[in-house]
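Engineer: mind looking at a prediction? Sequence and model below.
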Amino acid sequence: MTRYPADRLHEEVAYLAYHFHWAYQEIMRLDHRERQRWVTEVARLNRRLNEQGGDRP
């Protein structure tokens, strides 16, 4: 079994905490796949907003 890189975990926690204002404990309660899914969705939304010039949908 391979461990998930600590640096990557910290990036995901910081990313979700920044965008959702979730507490560390809330984020760490998410399983790995769910946390990655949230990171992917936030990134997708950010890309879409950036492509639209920062306007909210």
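Structural biologist: Done, it's in. As the structure is a computational prediction, the values presented were derived from the model and not from experiment. Numbers count the residues shown, from 1 in each chain.
Engineer: C-alpha only now, for contacts and for neighbours.
Structural biologist: Will do.
Engineer: ok, residues contacting stretch 10-23?
Structural biologist: 24, 27, 28, 35, 36, 38, 39, 42 (Cα atoms under 8 Å, 6 or more residues apart in numbering).
Engineer: name the residues of it that come out as buried.
Structural biologist: 12, 13, 14, 15, 16 (16 or more other Cα atoms under 10 Å).
Engineer: in this protein, which spans are helices?
Structural biologist: Applying DSSP state H to the chain gives helices spanning 6-20, 24-29, 32-51.
Engineer: the longest one: how far from the chain's middle?
Structural biologist: Put plainly, it is helix 32-51. What separates the centre of helix 32-51 from the centre of its chain is 6 Å, taken as Cα atoms, centre = their mean, to the nearest Å.
Engineer: another structure for you, compare them:
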Amino acid sequence: MRAPVSFGGSRGGGVLSSYPVDRLYEEVAFIAYYLHWTHDDIMAMDHRERQRWCEEVSRIHRKVSKEPKNIFDIR
């Protein structure tokens, strides 16, 4: 796994000190693939907002595909 990325959150009320780069790429690719948003739009989101969009897309994907899990299931 690659080294974590450090950045501060502006909308989430806290600062995220580090986050694995591989996970960041997964989230960005997931949102871009399903929602067709630009890299800049996705990267403008803080971690919690990106994660929430991944959860919502996953929820819809489960409902439509009848798959019980996918890579962004948190629970």
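Structural biologist: That came through, no problem. On a predicted model such as this, the values are computed, not experimentally measured, just so you know.
Engineer: returning to that earlier point: output the buried residues of stretch 10-23 of the first structure as a markdown table; include the columns distance to residue 50 of the first structure.
Structural biologist: Shown next, in a markdown table, are the buried residues of stretch 10-23 of the first structure (distance: Cα to Cα, whole Å):
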| residue | distance to residue 50 of the first structure |
| --- | --- |
| 12 | 20 |
| 13 | 22 |
| 14 | 20 |
| 15 | 17 |
| 16 | 18 |
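Engineer: what is the nearest of these to residue 1 of the first structure?
Structural biologist: residue 12 (20.7 Å; Cα to Cα).
Engineer: if I look at the closest one, how far off is residue 38 of the first structure?
Structural biologist: Separation of residue 12 of the first structure from residue 38 of the first structure (Cα to Cα, to the nearest Å): 9 Å.
Engineer: one more: residue 4 of the first structure?
Structural biologist: Residue 4 of the first structure sits 17 Å away from residue 38 of the first structure, going by Cα to Cα.
Engineer: show me which of those two is the more surrounded one.
Structural biologist: residue 38 (16 against 9; other Cα atoms under 10 Å).
Engineer: show me the contacts for that one.
Structural biologist: residue 16 are the contacts of residue 38 of the first structure under Cα under 8 Å, 6+ apart.
Engineer: the second structure: which residue goes with that one?
Structural biologist: Taking TM-score structural alignment, residue 38 of the first structure has residue 53 as its aligned residue in the second structure.
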